[in-house]
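> Structure of the sequence below:
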Amino acid sequence: MSDPDGLQIGGRPRPVIRPRPASAWNGQEAILDVLAQCRWFRMLSRDELREVYREGVVISLPKGRTVFRTGDTSSDIYILISGRIAISTTGLSGREIGFRQYGPADAFGELAALDGKPRSANAKAMQASQLLRISPSGFRRLLATYPSVAEEVLKSLARLVRALSDRIAENSARAPVRIVGGIVQMAAEAAPAPDTIRVQIHPAPTDEELAARYDSHRESVNRVINELKRRGLVSRSRAALTVLDLPGLRRHLAEMRG
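Coordinates of the predicted model:
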């Protein structure tokens, strides 16, 4: 098994992702704008963001291309510049279970960069995407140079542990509880502040995506969404799923759990 830029994974040939050095990228200032919005780097100055930029290479992925798979030995980190990346795991039955999606300014891949162990999840481009890829040594240099980056990475790890704990609890619950709990989690991640009431989840997850993510069926998801709409807690369009009252949705989830 090779890293995601290698030629082979599990015996199957893979095309090489051809990076170009970040220093040669024409959209440098636009990329710096995205880095400034990333949780890890938001406390850095423009000149410091340029140092982050110089640590990486920019890669472009077509829709459907895998960034890495569970068990890969690659350990780079990624900052999504444009597009959409889905993170999933593979269950014992071989079924792929999605649990997170990333948009521009989101960073991921830090676990393997920190402990050097194989990847614990799959990452796949759901849209044509551009990413800044930074080697584990470059990532460690950034952590050592900028304490604010190290602090934000620790916070992101804490959020990941909490999300996984919540996921374990939801997986033992009934399907409607898992679905509503998942929507609450997505809204909390998308909320700009902890006390936000109205939150837009963009792009809107489809019924099929929610069913796969929360181990249910499309019909069950549709019934749950319609019930939440009837209660005035959510609205949905093709572009976004909007939680109209996040505190109210949390209360409804608590009532469902009994």
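> okay, CA-based contacts and neighbour counts for the rest of this
OK.
> Show me what the particular helix or strand that has Lys155 in it is packed up against.
Under the criterion of DSSP states H and E, Lys155 resides in helix 147-171. Helices and strands touching helix 147-171, by 3 or more Cα pairs under 8 Å, 6 or more residues apart in numbering; DSSP states H and E, are helix 136-145, helix 175-190.
> If we use 6 Å, what do you get?
Of the remaining helices and strands, none touches helix 147-171 by 3 or more Cα pairs under 6 Å, 6 or more residues apart in numbering; DSSP states H and E.
> Go through that helix and flag the buried ones.
Ser148, Val149, Ala150, Glu152, Val153, Ser156, Ala163, Arg167, Glu170 (16 or more other Cα atoms under 10 Å).
> mind listing the strands for this structure?
Ranges of strands in the chain, per DSSP state E, are 8-9, 12-13, 20-21, 56-61, 66-68, 77-82, 85-90, 96-102, 107-108, 122-125, 129-134, 199-201, 234-236, 241-243.
> Tabulate those strands in JSON lines, adding columns for distance to Gln28 and mean neighbour count.
Converted to JSON lines, the strands of the chain look like this (distance: least, Cα to Cα, whole Å; neighbours: other Cα atoms under 10 Å):
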{"stretch": "strand 8-9", "distance to Gln28": "32", "mean neighbour count": "16"}
{"stretch": "strand 12-13", "distance to Gln28": "33", "mean neighbour count": "9"}
{"stretch": "strand 20-21", "distance to Gln28": "11", "mean neighbour count": "14"}
{"stretch": "strand 56-61", "distance to Gln28": "10", "mean neighbour count": "21"}
{"stretch": "strand 66-68", "distance to Gln28": "22", "mean neighbour count": "21"}
{"stretch": "strand 77-82", "distance to Gln28": "11", "mean neighbour count": "24"}
{"stretch": "strand 85-90", "distance to Gln28": "21", "mean neighbour count": "20"}
{"stretch": "strand 96-102", "distance to Gln28": "21", "mean neighbour count": "18"}
{"stretch": "strand 107-108", "distance to Gln28": "18", "mean neighbour count": "20"}
{"stretch": "strand 122-125", "distance to Gln28": "22", "mean neighbour count": "22"}
{"stretch": "strand 129-134", "distance to Gln28": "11", "mean neighbour count": "24"}
{"stretch": "strand 199-201", "distance to Gln28": "28", "mean neighbour count": "20"}
{"stretch": "strand 234-236", "distance to Gln28": "35", "mean neighbour count": "18"}
{"stretch": "strand 241-243", "distance to Gln28": "32", "mean neighbour count": "23"}
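> compare with the first, here's sequence two:
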Amino acid sequence: MDDVLRRAPLFAALDDEQAAELRASMTETTLPRGEALFHEGDPGDRLYVIVEGKVKLHRASADGRESMLQVVGPGDMIGELALFDPGPRSASATALTEVKLLGLGHGDLQPWLGARPEVAMALLRAISRRLRRTNDVMSDLVFADVPGRVAKALLDLSRRFGVQSEEGIHVVHDLTQEELAQLVGASRETVNKALADFAQRGWLRLEARAVILLDVERLARRSR
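Modelled structure (predicted):
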């Protein structure tokens, strides 16, 4: 668990003694697959660090359609905006697998931010990366075609969850076909067509809630 926490920006700026002290002030939460950690619009004043499992961040439109913003996993943080600006949650967070998280309230972190500006800077850098990624996603929705977005999404998932094997990069993403389509921002039929084309070309092999990337170079070129 300590190695995972050290990857989180909240802990990266602390020494071992400080990290242990902060860890002791956090509360542990576990969720089964499919259970929501919080919903869009809920009051938010708590940050979470994922220790085990995967969580999807998603939003719903007025007509009930879902869009997925990101899949996050061990070492990632959720809800960091609440520490600087407590208010309604901007998205929902739902467990894709069984998940273990550590939570920290706004009031508990304020003394750390006041006494250790390096912690605040680390959190702000994390928020900046999240914003930059959101800008990239918005740009892709406007300028990139669906196969390009599918290739880019698979490469992003591989960088964070992929394991190198003899065949290629094995990526257990834990997403259904519908959820993968929500992540890409397209219909399930269009995404499945792109995946089938990639498989026919020998660039990947599909598995249940997983994929093996066989030709990363060609997928990277297709994602541009």
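> And the TM-score between them?
TM-score for the superposed chains, counting by TM-score structural alignment, normalised by the length of structure 2: 0.81, backed by 219 aligned residues with a Cα RMSD of 2.8 Å.
> residue closest to the middle of structure 2?
Val72 (2.2 Å; Cα atoms, centre = their mean).
> contacting residues for the residue in structure 1 that that residue lines up against?
Matched by TM-score structural alignment, Val72 of structure 2 corresponds to Tyr102 in structure 1. For Tyr102 of structure 1, the contacting residues are Arg84, Ile85, by Cα atoms under 6 Å, 6 or more residues apart in numbering.
> ok, Tyr102 of structure 1 to Gly248 of structure 1 distance?
Distance from Tyr102 of structure 1 to Gly248 of structure 1, counting by Cα to Cα, to the nearest Å: 25 Å.
> Leu92 of structure 1 too?
36 Å.
> ok, the two, which is more surrounded?
Gly248 (15 against 7; other Cα atoms under 10 Å).
> Apart from its neighbours in sequence, what residue is nearest that one?
Leaving aside its sequence neighbours, Gly248 of structure 1 sits nearest to Leu233 (Cα to Cα, 6 or more residues apart in numbering; 6.9 Å).
> residue contacts, the residue mapped onto Ala12 of structure 2 from structure 1?
Aligned counterpart of Ala12 of structure 2 in structure 1: Arg42 (TM-score structural alignment). For Arg42 of structure 1, the contacting residues are Ala36, by Cα under 6 Å, 6+ apart.
> Recalculate using a threshold of 8 Å.
Leu35, Ala36 (Cα atoms under 8 Å, 6 or more residues apart in numbering).
> and what of Ala121 of structure 1?
By Cα under 8 Å, 6+ apart, Ala121 of structure 1 lies in contact with Phe68, Arg69, Thr70, Gly71, Ile87, Ser88, Thr89, Thr90.
> tally of neighbours for the second one?
For Arg69 of structure 1, the tally of surrounding residues (other Cα under 10 Å) stands at 24.
> I figured it was touching Asn122, is that so?
Yes - the criterion here is Cα atoms under 8 Å, and Arg69 of structure 1 meets it with Asn122 at 4.2 Å.
> rewinding a little: could you tell me which of the contacts of Ala121 of structure 1 remain contacts in structure 2?
Here is what carries over to structure 2 from those, by both residues aligned by TM-score structural alignment, their matches' Cα atoms under 8 Å: Arg69, Thr70, Gly71, Ile87, Ser88, Thr89.
> Need the counterpart of the fifth one in structure 2.
Under the alignment (TM-score structural alignment), Ser88 of structure 1 pairs with His58 of structure 2.
> what's the answer for Arg162 of structure 1, then?
Under the alignment (TM-score structural alignment), Arg162 of structure 1 maps onto Arg132.
> quick one: stretch 58-74 of structure 2 to chain centroid distance?
Its chain's C-alpha centre and that of stretch 58-74 of structure 2 lie 11 Å apart, by Cα atoms, centre = their mean, to the nearest Å.
> whoops, stretch 144-157 of structure 1 was the one
That offset, for stretch 144-157 of structure 1, works out to 18 Å (Cα atoms, centre = their mean).
> How much space separates Tyr146 of structure 1 from Glu96 of structure 1?
Going from Tyr146 of structure 1 to Glu96 of structure 1 by Cα to Cα gives 37 Å.
> about what we covered before: greatest separation within the contacts of Ala121 of structure 1: which pair is it?
Largest separation among these by Cα to Cα: Gly71 and Ile87, giving 13.9 Å.
> What's the local residue count around the closest residue to Asp76 of structure 1 other than its chain neighbours?
Spatial nearest neighbour of Asp76 of structure 1, excluding adjacent residues (Cα to Cα, 6+ apart): Ser135 at 4.6 Å. When neighbours are counted by other Cα under 10 Å, Ser135 of structure 1 registers 17.
> Trace Ser135 of structure 1 over to structure 2, please.
Using TM-score structural alignment as the criterion, the counterpart of Ser135 of structure 1 in structure 2 is Gly105.
> and its match, how far is that from Ser25 of structure 2?
Per Cα to Cα, Gly105 of structure 2 is found 9 Å from Ser25 of structure 2.
> before we move on, what about Leu5 of structure 2?
Relative to Ser25 of structure 2, Leu5 of structure 2 is positioned 14 Å away (criterion: Cα to Cα).
> who has more neighbours, those two?
More crowded of Leu5 of structure 2 and Ser25, by other Cα under 10 Å: Leu5, with 21 against 13.
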